[in-house]
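Participant: Next come a sequence and a model predicted from it.
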Amino acid sequence: MSTFSRRAPKGILGFPVAPMDAEGKLDLHALGENIEFLIDNGLKSVFVACGAGELHAISNEEYRAMVEVAAEKTKGKVPLYTGVGGNITYALEQAQISKELGAEGYLILPPYLIDPSQDGIYNYLSKIIESTNLNAIVYQRDNCVLEPKTLQKLCEITQLVGYKDGLGDMELNVELTHLIGDRLEWINGMPLAEVTMASYVNLGFTSYSSAISNYIPHISAKYYDALLKGNDEVVHELYEEVIFPIHRIRKQKKGYAVSLIKAGMQIVGLPVTTNVRAPIAPVEEGHYEELKSIINNALAKYPTHAKAIN
């Protein structure tokens, strides 16, 4: 019987990418380096093969290989969660792979293509949640938007431990947190979540997924510590000098929520190419140079063991 905690991870959550080599093949060594970097820099958990990990574009064979690497690197250090979702058949296979390889739980991404009714969403999520005894976190985004009654019904399933919001409907979030309270762990999953975390904290969201933690994790940690301690001066400074400038680049093109992470990782010297799989497009050269300037300035002002690349 599993001995893991029936609670979702808290704090800043690590979402490694799916590194690709020059030929577009999965680079498992680079994935291992990515995960080790996140753990060494204090992230509280690892979520592998999720949105940043290009779940939409990898085969289940590649998925298994990624989870195997993640299980090896996280064992005895931090909780391991996986991404499952899309095609329901594949999602159930992914859930079983996650169970087999020792993950603590999984984040359920939206169903493939269909814009479902509330009972359809419930059936999709409940079938995945109940398919194993692992912890499950639902992801509110795109075509998976849960009305309060649907989430309340899902809360009757013991395995459900968390709710991640990537929609940004704050009125709905107020209602959900009011109705459900501490039954779930509330996770901010908006793109570049540092931009919005100040608003989410007031609703009881204590965790968030950090894209920039893949390359400047000490900035995420400094920001979140300042936010929780009410150090408005530091929060304002990091917004102005690092977070907002990166966010402005991210908004330039759809898919940058993934490809901009790889660019940042390459800039700080991690063994990751900027290759992504279609339909995501790689970062344009001009945007790459803008990001390099922001990162180098950040590393100069807020030093860490990562070195600015000339």
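Facilitator: Cool, got the structure. Numbering: from 1, shown residues only.

Participant: Only C-alpha atoms from now on, for both contacts and neighbour counts.
Facilitator: OK.

Participant: now the longest helix along the chain: how far from the chain's centre is it?
Facilitator: Longest helix in the chain, counting residues (DSSP state H): helix 285-301. Between the centre of helix 285-301 and the centre of its chain there are 22 Å (CA atoms, centre = their mean, to the nearest Å).

Participant: Stretch 136-149 now?
Facilitator: Worked out by CA atoms, centre = their mean, stretch 136-149 lies 15 Å from the chain centre.

Participant: distance between the ends of that stretch?
Facilitator: End-to-end distance of stretch 136-149 (CA to CA, to the nearest Å): 18 Å.

Participant: Buried residues in that stretch, which are they?
Facilitator: Counting neighbours by 16 or more other CA atoms under 10 Å, one finds that the buried residues in stretch 136-149 are 136-141, 143-146, 148.

Participant: what does stretch 275-288 give?
Facilitator: Within stretch 275-288, the residues that count as buried by 16+ other CA under 10 Å are 275-277, 280-283, 287-288.

Participant: And the residues you listed, which is closest to E62?
Facilitator: R277 (13.3 Å; CA to CA).

Participant: Need the buried residues of stretch 136-149 in a markdown table (columns: secondary structure and distance to G83).
Facilitator: Shown next, in a markdown table, are these (DSSP: H, G, I helix; E, B strand; the rest coil; distance: CA to CA, whole Å):
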| residue | secondary structure | distance to G83 |
| --- | --- | --- |
| A136 | strand | 10 |
| I137 | strand | 10 |
| V138 | strand | 10 |
| Y139 | strand | 10 |
| Q140 | strand | 14 |
| R141 | strand | 14 |
| N143 | coil | 16 |
| C144 | strand | 15 |
| V145 | coil | 18 |
| L146 | coil | 19 |
| P148 | helix | 23 |
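
Participant: alright, now check it against this:
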Amino acid sequence: MTESTASLRTALDGISGILVTPFDDADHIAPDRLGPVVDRAIEAGVHVLVANGNTSEFFGLTMAEAERMVHAAAEHVRGRVPLLGGVGRSVHDACALARASRKAGAAALMVHQLTDPFVAPSGVVTYVRRVADAADGLPVVLYLRDDAIGLPVIEALCRIPQVIGVKWASPTPLRLVQAMAQVADRGLAWVCGLAEPWAPPMYAVGARGFTSGLINVRPDLSVRIHAALAKGDHRLAMELIGGIAAFEELRTHERNGSNVSVVKAALQYAGRDCGAARPPSTWPLPDADLAQLKQLVDGWQ
């Protein structure tokens, strides 16, 4: 393992902040608006940033937009923390975006779980291998949202040489224990991929670090939660998570279609406008949700 890969592996035990994709009033990407969001996150102590993740509305971007945003994110990050570039969709799109992410200066790839209706478990392994090869040595982090592909396939994915970590985004901590045990020899990073509310149970079974969309709005709150978990102070962690519970609950509305919308509405209300959330996300927020969000943001300490 190279020094840079070892440093990334350590950083993955921290917060992986998933950056929004800013849009202007004409629904074009507005990369310059991302700068203040990146700066605040890094200054607060967020350990890793991710472009083209789900909070980035990856599946609502064109491939050209996704390529531009990973370059823009790298320009704003300026090497201060590791940057992961999300890749996905068709294998050719994913390989092209892997190459673009490497050229942009990303430290690693994050491979989205496939959304194709006809995904063969064995085909997932072939897909990730091809994407990893296209990145020409760049480390890979798996984004696993559906563990129904089976433990044998998960093990095969984890044994791809370029894989250094897994963002486990399935609410199945006991299944996570089994997956971790199968590849314990690899020393992978196992990250809670379900954000702050799920971090304590994932920590309890051995995962470390968590993903976060909250970092776009209040990165300091995420950092305080991580610090509490890192010290083993679960009482404090749960207290802090309780303080963001209503915010996270709002994001689950409309079958999770308000996930990014709540983040962007909070940014807008705080004077850091990153534009609307694109369809098929909710926008604008219903009046009742927006009123509750404003009350929450005003009450955060």
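Facilitator: Happy to help now that I have it. Note that the structure is predicted; figures quoted are calculated from it, not measured.

Participant: Need the TM-score from the superposition.
Facilitator: Scored against TM-score structural alignment, normalised by the length of the second structure, the superposed chains reach a TM-score of 0.90; 293 aligned residues with a CA RMSD of 2.0 Å.

Participant: one step back: need the max-distance pair from the buried residues of stretch 275-288 of the first structure.
Facilitator: So, these by CA to CA: farthest apart are R277 and H287, at 18.7 Å.

Participant: what are the ranges of the helices in the stretch 101-250 of the second structure?
Facilitator: For the stretch 101-250 of the second structure, applying DSSP state H, counting those that start in this stretch gives helices covering 121-134, 151-158, 173-182, 195-204, 219-230, 234-251.

Participant: Let's have the ones you listed in TSV, adding distance to H112 of the second structure.
Facilitator: TSV is the format used below for the helices of the stretch 101-250 of the second structure (distance: least, CA to CA, whole Å):
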stretch	distance to H112 of the second structure
helix 121-134	10
helix 151-158	13
helix 173-182	18
helix 195-204	16
helix 219-230	23
helix 234-251	20
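
Participant: so which of those gets nearest D39 of the second structure?
Facilitator: helix 219-230 (10.3 Å).

Participant: what's the average per-residue distance for the closest one once overlaid on the first structure?
Facilitator: Compared with the first structure after the fit, helix 219-230 of the second structure shows a mean deviation of 1.9 Å (mean CA distance after the TM-score superposition for the first structure).

Participant: so how far is that helix from its chain's centroid?
Facilitator: That offset, for helix 219-230 of the second structure, works out to 16 Å (CA atoms, centre = their mean).

Participant: tilt between it and helix 195-204?
Facilitator: Interaxial angle, helix 219-230 of the second structure versus helix 195-204 (axes from the mean of the first three to the mean of the last three CA atoms, to 10 degrees): 10 degrees.

Participant: For helix 219-230 of the second structure, give the aligned segment of the first structure as residue numbers.
Facilitator: The aligned range for helix 219-230 of the second structure in the first structure is 217-228, by TM-score structural alignment.

Participant: before we move on, what about stretch 172-183 of the second structure?
Facilitator: Stretch 172-183 of the second structure maps onto residues 169-180 of the first structure, going by TM-score structural alignment.

Participant: I would like the residues contacting the matching stretch, please.
Facilitator: The contact list for stretch 169-180 of the first structure (CA atoms under 8 Å, 6 or more residues apart in numbering) reads 148, 152, 203-204.

Participant: count of neighbours near the residue nearest to P245 of the first structure when sequence neighbours are not counted?
Facilitator: Once flanking residues are discounted, P245 of the first structure sits nearest to I294: 7.3 Å by CA to CA, 6 or more residues apart in numbering. Using other CA atoms under 10 Å, I294 of the first structure has 18 neighbouring residues.

Participant: and what of M66 of the first structure?
Facilitator: Count around M66 of the first structure with other CA under 10 Å applied: 22.

Participant: Any figure for the gap between it and K10 of the first structure?
Facilitator: For M66 of the first structure, the distance to K10 of the first structure - CA to CA - is 23 Å.
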